[in-house]
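K.L.:
have a look at this prediction, sequence included:
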Amino acid sequence: MRTEQPKMIYLKDYQAPEYLIDETHLTFELFEDHTLVHAQLVMRRNPARGAGLPPLVLDGQQLELLSVALGDVTLTPTDYLLTPDQLTVQPLAPSFTLDSTVRIHPETNTALEGLYKSSGMFCTQCEAEGFRKITYYLDRPDVMSKFTTTLSADKQKFPILLSNGNPIASGPEEGDRHWATWEDPFMKPAYLFALVAGDLWCVEDKFTTMSQREVTLRIYVEPENIDKCQHAMNSLKKSMRWDEEVYGREYDLDIFMIVAVNDFNMGAMENKGLNIFNSSCVLARAETATDAAHQRVEAVVAHEYFHNWSGNRVTCRDWFQLSLKEGFTVFRDAEFSADMNSRTVKRIEDVAYLRTHQFAEDAGPMAHAVRPDSFIEISNFYTLTVYEKGSEVVRMIRTLLGADGFRKGSDLYFERHDGQAVTCDDFIKAMEDANGVELTQFKRWYSQAGTPRLAVSEAYDAAAKTYSLTFRQSYPATPDKQEKQPFVIPVELGLLNAQGGEIALRLAGEAAAAGTTRVISVTEAEQTFTFVDIAEQPLPSLLRGFSAPVKLSFPYNRDQLMFLMQHDSDGFNRWEAGQQLSVQVLQEMIGQHQRGEALVMDQRLVTALGSVLADETLDQAMVAEMLSLPGEAYLTEISEVADVDAIHAARDFARKQLADQLFDGLWARYEGNRALSKTTAYVAEDQHFARRSLQNIALSYLMLSGKPQVLAAAIEQFDAADNMTERMTALAVLVNSPFSDEKAKALAVFAENFKDNPLVMDQWFSVQAGSTLPGGLQRTKALMEHPAFNLKNPNKVRALVGAFAGQNLINFHAADGSGYRFLADLVIQLNGFNPQIASRQLAPLTRWRKYDSARQALMKGELERIRASGELSSDVFEVVSKSLA
């Protein structure tokens, strides 16, 4: 058991570095059984810290120090202090060079942090604090340096040698080795350093920037994946053009490179000029990647490219400011995806994900502000709050300032802080100064944890023709326990008349109406807005486009929700009305199940979804989204005490009712779209995505009917599909069906066809681990013994363990606690070799307070068992200790 608690790090304790590193010169000698790292750091005293020469304390972990020198003087062990985490030396002058040589072992690095090997190639992951596992350094984001890197390796095994910046020299060495030197002309912190050495092939293209510079684009992959890169390359070129057109940001090096690796803890990394990607975020072609995977590749490529400015050219002063780059860049990539595809559907997808997962994080023991006050292990704060909620905070700024004002603010931000490491306050200040506004109260979104609740009530005065909306903010308790102050909540709204028309909006005191949609800012704990010249009782359409990340409540009845589904001009709110209607109906059935009553579903939901299904004027992707009932995870999140069995039973019953009563409409939609799929070549574009999404959700409903014609259709689609989207959907409906012979045959055929494709096999694992049929834990355990599964590969863990524990709620939350024991055992095992993945798999157990007392006791018991299991990494210790606090 851990004998001492890891150190807590606080934002309030931040101090600028004592020393700066102007130049970093690195030489890597790469061998099969070790690597030698020679570092020369050109350093100086930080003038911001005053006079004197305090000790220089460098970060370093798992390093074997072979030599260290200050200037021309080689130091002996009596001249420095060496601990497992630091090297301390005493400079003798304000400016100096420090040379060191260390030996490291990337070939045994299972944590996949620092320099490690994946599928035989050398690669790096240095964010957040991985560079200290490469050499002794000031491993903090506010120490920025110009890097020159030389790599030396066996020419046959590692013909490709890459690092940041531009290539400046290369040549042969004795012993059939070779070397290459790269120079990055831009100052960067160590977390943006990257290195790759391997036997790789590349796809190359060119991009001409808005100033007519030609940039070479390369995507490096292992030879067998060379045919799966074109979609990523197309996405990269679209991203580069979009960033020029929308933000005026031009790429700044001669070459931009992406490398796909199979073993990676994250999705991708924006290292300057040399992005390293999880292969799942690069490789995509119709036969092996679903539409969702194609869209993810496009979004992640864009995200990492956009970081070149929002993260690299302007970076974080400290890790508490992580959302400065991540929240801003998630917002940028979401807007890019909205422009490339359906804007409304993109917003629906993002909000559904936020409300299901980030709201749950806000309500749990790991709840924290967008800019946290403290942490033990920074890797635990690469969270949905920092990324997704951080993006929503940026979106609210854009909503308040308008698109033109936001662009003025971003232009000033990039101009003012280019080449600097800055804070969230600097970002806000640029927005304020560019627009002549004051956002002091708004900044509470960065410092206050939790999801605000916004309750709305109405009052109509027919005689005075006024309509008032009263907003009341409230704030749930969070682990920080601080008293919350009112947020600035931008509410975009409209008012509908009895015919579904939009009413002109004029607030009391205004000279004229300001359109039919407007944004009001709720800034007080309770605040009333009164609209005038309202001739009849209106129906409000609130929080259009989900203009703020809050839990909104308004006493809509079911008929009003059906009306909004049909008439609201805001596409997001049409979907939202359908979701609210579905939630009301499902919660009614959950109560019926809890009382032991027969389940009866309100027919208004069938009528409403039937009209959506029949509406041929709607975007097919929108129809598919509206037909999708709220998931079990979301129904859990909005429950005071989640009844796993009742939620599952109610949702299953509702889906079966919809399948039976809407069968003819679903079958017509399925047949029409499947016929088009048979005669249309696969295209990774939004209209084709939309057609397949409706086709496939229709099939998933139809399969619940159990009719022979649907089984035959699913088998035909599985056998004949020319793309993974249709094949995987067909496999999923078969796996979740009672047709055991057909299911077994399809699984065997799929595995045989794709056994040599790791990413496709990940999908095969996930579809089985996610099946809600009885026996889910036994299936998952059996799959862990499959030859294609490897516990040391993060993608495999996420595909199998993550799918079971995070998506298959009815099986994971088995009343006997077997799912909890399984996950705890895995976390204990993962803690020993990959702490980051171990801590991320813990999330389902951390939400134990959401369930009944029996499950609470079982989940809490497993957390306590993990805590008592032995020496825990700081990653796992922090999550477990906060969960049990």
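P.N.:
Great, that's in hand.
K.L.:
okay, CA-based contacts and neighbour counts for the rest of this
P.N.:
Fine.
K.L.:
show me the contacts for the closest residue to His567 other than its chain neighbours.
P.N.:
Nearest residue to His567 in three dimensions, chain neighbours excluded: Gly500, at 5.2 Å (C-alpha to C-alpha, 6 or more residues apart in numbering). Gly500 is in contact with Phe563, His567, Asp568, counting by C-alpha atoms under 8 Å, 6 or more residues apart in numbering.
K.L.:
equivalent analysis for Val261, please.
P.N.:
By C-alpha under 8 Å, 6+ apart, the residues touching Val261 are Ser118, Ser119, Val221, Ile276, Phe277, Asn278, Ser279.
K.L.:
got the residue ranges for the strands in the stretch 151-300 of the chain?
P.N.:
Taking DSSP state E, counting those that start in this stretch as the test, the strands found in the stretch 151-300 of the chain are 160-163, 166-173, 177-188, 195-198, 201-208, 214-221, 255-261, 268-269, 274-278.
K.L.:
can you add distance to Met1 and give those back as JSON lines?
P.N.:
Converted to JSON lines, these look like this (distance: least, C-alpha to C-alpha, whole Å):
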{"stretch": "strand 160-163", "distance to Met1": "40"}
{"stretch": "strand 166-173", "distance to Met1": "48"}
{"stretch": "strand 177-188", "distance to Met1": "39"}
{"stretch": "strand 195-198", "distance to Met1": "36"}
{"stretch": "strand 201-208", "distance to Met1": "47"}
{"stretch": "strand 214-221", "distance to Met1": "42"}
{"stretch": "strand 255-261", "distance to Met1": "35"}
{"stretch": "strand 268-269", "distance to Met1": "34"}
{"stretch": "strand 274-278", "distance to Met1": "34"}
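K.L.:
then this one, side by side with the first:
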Amino acid sequence: MADASQAVARPQTKYLKDYRAPDYTIDRVDLLFQLEEGVTHVTSRLQMRRQSGGVDTPLVLDGSHMKLLSVELDGGQLSADDYEVGEETLTITGLPEEFELTIRNDIDPSANTALEGLYISKGMYCTQCEAEGFRRITYFLDRSDVMATYRVRIEADREKYPVLLSNGNEVDHGLLGEGRHFVVWDDPFPKPCYLFALVAGDLAYLEDHYTTKSGEKVTLRLFVAPQDLDKCRHAMDSLKKSMKWDEDVYGLEYDLDIFNIVAVSHFNMGAMENKSLNIFNTKCVLANPQTATDADFAAVEAVVAHEYFHNWTGNRVTCRDWFQLSLKEGLTVFRDQEFSADMGSRAVKRIEDVRMLRQYQFAEDSGPMAHPVRPDNYIEINNFYTVTVYEKGAEVIRMYHTLLGPENYRKGIDLYFERHDGQAVTCDDFLSAMQDASGVDLGQFSLWYSQAGTPEVTVESRYDAENELFELTLSQTVPDTPGQTGKKPMHIPVAVGLVGPDGADLPLQLEGENAPHDVDGTRVLDLKEASQTFRFVNVAEQPVPSVLRGFSAPVKLSTGLNEDQFLFLLAHDSDSFNRWEAAQTLSANIILGLVDDLAAQRAMELDPKFINAIGKVLDDDTLDNAFKAEILSLPSEAVLGQMRTPVDVDGIHAAREFVRGQLAHALENDFRALYSLCEDRGAYEFTPEAVGNRRLRNMALGYLMELGDDEVCKLAIKQFMNADNMTNEIAALSTLVNSDCAARDGALQTFYDKWRHEPLVLDKWFSVQATSRRADTLDVVRHLRRHPDFDIRTPNRVRSLVSAFCALNPVNFHDKSGSGYNFLGDILEELDPINPQISAGLVRPLTRWKMYDADRQQLMKKVLMRILSFKDLSPDVYEIVSKSLQ
């Protein structure tokens, strides 16, 4: 088995240090697509010029999975001796400085299971070209720093494909012979080929309009399968809100006559920001109250905003190379996070974002695939569409905002667009714009782009009552990660407050200042050295420090506070995030303490002070219900596992379940009262208040189900049967699936019978079973793998079952028998030849094998070695598995 890894061909590693501009570029692209059964004829006419070198400099075009028919240079046919066709390249030499190259080739979209380039999804042609999918359409300079204007003509059968879409504005259409028709689209804005899009199908659409601040009227269309037309209104409203928000907050207006969105059922990503023609996974665009949860509504709103915001942060200004991916993604994630915060509860949104960051990005930072926000090397770029590039990248942008302040941040953004509109640029270009506009030295801050790992910050405090002086010492370390050791101190913005004995924030005046300097009781401290001490004066009473308010930097924090101080912050901190953080820290400390008790065979007991503190939060009428629900959410088993090495899988699960059960019994009356109080009274509304009520009510039901009595089971069944929205229906089903209620199996069958023809709802049916805490879950998952409605070629369905089990059900996936690992290995053996990108995402839970006990390590390594021995293993999976075994 050990020799198998050496038999696998090693794909080439690409390095940021090796970047060089292309010798040739393309200024204008004319494309003709003739869609026919079993084949698509592609003709590309490229207006090209040489940028460096001489007549002997070869032009090397990227291309794969196609049949080359002919090549013309300035109208003259080239013979086969005039060019060289490699496995993934077309090379031509002896070219003039400027020329027109015409290439004709055939492709078969119906055979494209990788869902990259042009493929067919349920009878509809669609594209996904980011990052390197365009090379599966025609031979091209498939790189992000080659920007051209495009004119696209699509010809197809009129009856089968009445809708023909591409980028830009429609400039012509008409009929052809034999029942065929054509449409011509022209995009006047230069773009890289990864932003090219094409859609052809029999689609219905919802139309609306938006008038920009400049008075330009934009037509908005959302294309879907006809049966899904009733699920489009929320996405359309979200688009219009996004357009207005971008004008109000960033001063950015839309720039074309039309904006189209298309929903696709087979899609590797969430959505794609192709210029003026966004292609979406159906999961991220379709929503009505009967089929989508509150979380789905929020996700649709956020993803629609994200892709629209890319029109400027990604399209008008794009990435010079793929190492700079966070230039567009980190910035745009920050923008969509702020949009969502403005649309709903800012406090809850921040908590949700940080929870996601800790569960996934912190884990990535501590594993074999740890990489900087701007990676310095990769084998397969698809593997770097990661939480580090996206979510940690967003935290980097948030730190710009925190360090510079809103006014200077906006000046920096404006300067960025003024300098670089229509260009492909780098993260350094963005930093320079921010630095030049604000006058703030960001040289040390640039380390956030190049150093991997999660910085660890420790806090020590000292109060001098006689001199009314409070000292706060902050120290930082940046842990070693693969390929990076001995790292430099980072520039970390640490937002702090000092909470007085009465629960109020104290004025913040540093030694040497003439007066307090804070914003609403919060001061941002610049931590730049390995250790720094900040001295606050005129502190009349000993405070409790509230550190890293709003999670002002993506770091791991050790505050040195004791249980009573955390309880004090939970009760009084004016910063909502740190109030929640106090509850999370208390919960984590308690659960991990119980893990130790289990290991020592001591009886588990839950501290009454913690129960009382949670009870007081539930009784606090000044808090909104969504925030109360967040307080009740214990740290996940995955996050708790990051706090202990080796991870005690079974101990963490048992201790966490014990705490849930103890809270349920101790606060039963509170939960019953909340369940009744938060009942929906009227038609479904997606408003912060209504969402908060449903969330707290369903949280209360989940805790009540821990009691295990028949009365609560009947309560869950009643909610399940009577629910008039998916939020309440799936919440009730989830509690039943995790229980031993007699009605459990019947509820699952009822749900399936009701929703079997709604793919996105059926995904929920698969997921709710895959994430069950019951001991028989893997048997259920294996059975569902063979279910007639499971299709391994459908990414959403694979994620709903396989990813849900492997990534979200640690106690069952990491069963000490290793059966969960073997199940994943079996899936990957079948899936990798079909869709390497999805396979690469699924394998990641195995890569953190070093975090577990010796027995599990051996079992996980065995499966990883087996994966490495797969015949024709994709570069996507090879890169991740091979790095994890180093």
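P.N.:
Structure's in. What do you need? A quick note: this is a predicted structure, and the numbers were derived from the prediction, not measured.
K.L.:
what's the closest of the strands of the stretch 151-300 of structure 1 to Glu392 of structure 1?
P.N.:
Closest to Glu392 of structure 1 of those, according to C-alpha to C-alpha: strand 268-269, at 21.3 Å.
K.L.:
so the closest one corresponds to what in structure 2?
P.N.:
Mapped onto structure 2 using TM-score structural alignment, strand 268-269 of structure 1 covers residues 271-272.
K.L.:
ok, average deviation of the matching stretch from structure 1?
P.N.:
Here the mean offset of stretch 271-272 of structure 2 against structure 1 after fitting is 0.1 Å, by mean C-alpha distance after the TM-score superposition for structure 1.
K.L.:
for the lengthiest helix in structure 2, buried residues please.
P.N.:
The single longest helix within structure 2, with elements called by DSSP state H, is helix 393-420. Going by neighbour count (16 or more other C-alpha atoms under 10 Å), the buried part of helix 393-420 of structure 2 is 393-404, 408-417, 420.
K.L.:
what span of structure 1 is it aligned with?
P.N.:
Taking TM-score structural alignment, helix 393-420 of structure 2 hits residues 390-417 over in structure 1.
K.L.:
what's the average distance of the matching stretch to structure 2?
P.N.:
With mean C-alpha distance after the TM-score superposition for structure 1, stretch 390-417 of structure 1 departs from structure 2 by a mean of 0.5 Å once superposed.
K.L.:
now that stretch: how far from the chain's centre is it?
P.N.:
Relative to the centre of its chain, stretch 390-417 of structure 1 is centred 21 Å away, using C-alpha atoms, centre = their mean, to the nearest Å.
K.L.:
could you look up the SS state of the residue nearest to His567 of structure 1?
P.N.:
Judged by DSSP: H, G, I helix; E, B strand; the rest coil, the three-state class of Gly500 of structure 1 is coil.
K.L.:
corresponding residue for it in structure 2?
P.N.:
Aligning on TM-score structural alignment places Gly500 of structure 1 opposite Gly503 in structure 2.
K.L.:
any idea how far Gly497 of structure 2 is from its match?
P.N.:
11 Å (C-alpha to C-alpha, to the nearest Å).
K.L.:
contacting residues for Met626 of structure 1?
P.N.:
Trp575, Gly578, Gln579, Leu609, Val612.
K.L.:
out of the residues you listed, flag the one nearest to Pro794 of structure 1.
P.N.:
When those are compared against Pro794 of structure 1 (criterion: C-alpha to C-alpha), the nearest one is Gln579, at 33.6 Å.
K.L.:
what does the closest one correspond to in structure 2?
P.N.:
By TM-score structural alignment, Gln579 of structure 1 lines up with Gln584 in structure 2.
K.L.:
output the contacting helices and strands for the helix or strand harbouring that match.
P.N.:
Using DSSP states H and E, Gln584 of structure 2 sits within helix 576-599. For helix 576-599 of structure 2, the packing partners by 3 or more C-alpha pairs under 8 Å, 6 or more residues apart in numbering; DSSP states H and E come out as helix 346-356, helix 563-572, helix 625-632, helix 649-666.
K.L.:
in the last one, what counts as buried?
P.N.:
The reference is to helix 649-666 of structure 2. For helix 649-666 of structure 2, a neighbour-count test (16+ other C-alpha under 10 Å) marks 649-664 as buried.
K.L.:
for the closest residue to Val496 of structure 2 other than its chain neighbours, what are its contacts?
P.N.:
Nearest non-adjacent residue to Val496 of structure 2, counting by C-alpha to C-alpha, 6+ apart: Val547, 4.5 Å away. Each residue near Val547 of structure 2 by C-alpha under 8 Å, 6+ apart is listed here: Val494, Ala495, Val496, Gly497, Thr559, Asn578.
K.L.:
again, but for Ala263 of structure 2
P.N.:
The contact partners of Ala263 of structure 2, taken as C-alpha under 8 Å, 6+ apart, are Leu222, Phe223, Val224, Ala225, Ile279, Phe280, Asn281, Thr282, Val285, Leu286.
K.L.:
just Tyr378 of structure 2 next, same as before
P.N.:
Tyr378 of structure 2 is in contact with Thr13, Lys14, Tyr15, Phe384, counting by C-alpha under 8 Å, 6+ apart.
K.L.:
how many residues are close by the aligned partner of the second one in structure 1?
P.N.:
Residue correspondence to structure 1 (TM-score structural alignment): Lys14 of structure 2 is matched to Ile9. Counted by other C-alpha atoms under 10 Å, the residues lying close to Ile9 of structure 1 total 15.
K.L.:
burial of the residue nearest to Arg744 of structure 2 when sequence neighbours are not counted, as a residue count?
P.N.:
Spatial nearest neighbour of Arg744 of structure 2, chain neighbours left out: Leu736 (5.4 Å); criterion: C-alpha to C-alpha, 6+ apart. Neighbour count for Leu736 of structure 2, taken as other C-alpha under 10 Å: 26.
K.L.:
same question, Ala814 of structure 1
P.N.:
Applying other C-alpha under 10 Å, we find 17 other residues in the vicinity of Ala814 of structure 1.
K.L.:
brilliant, that's me finished.
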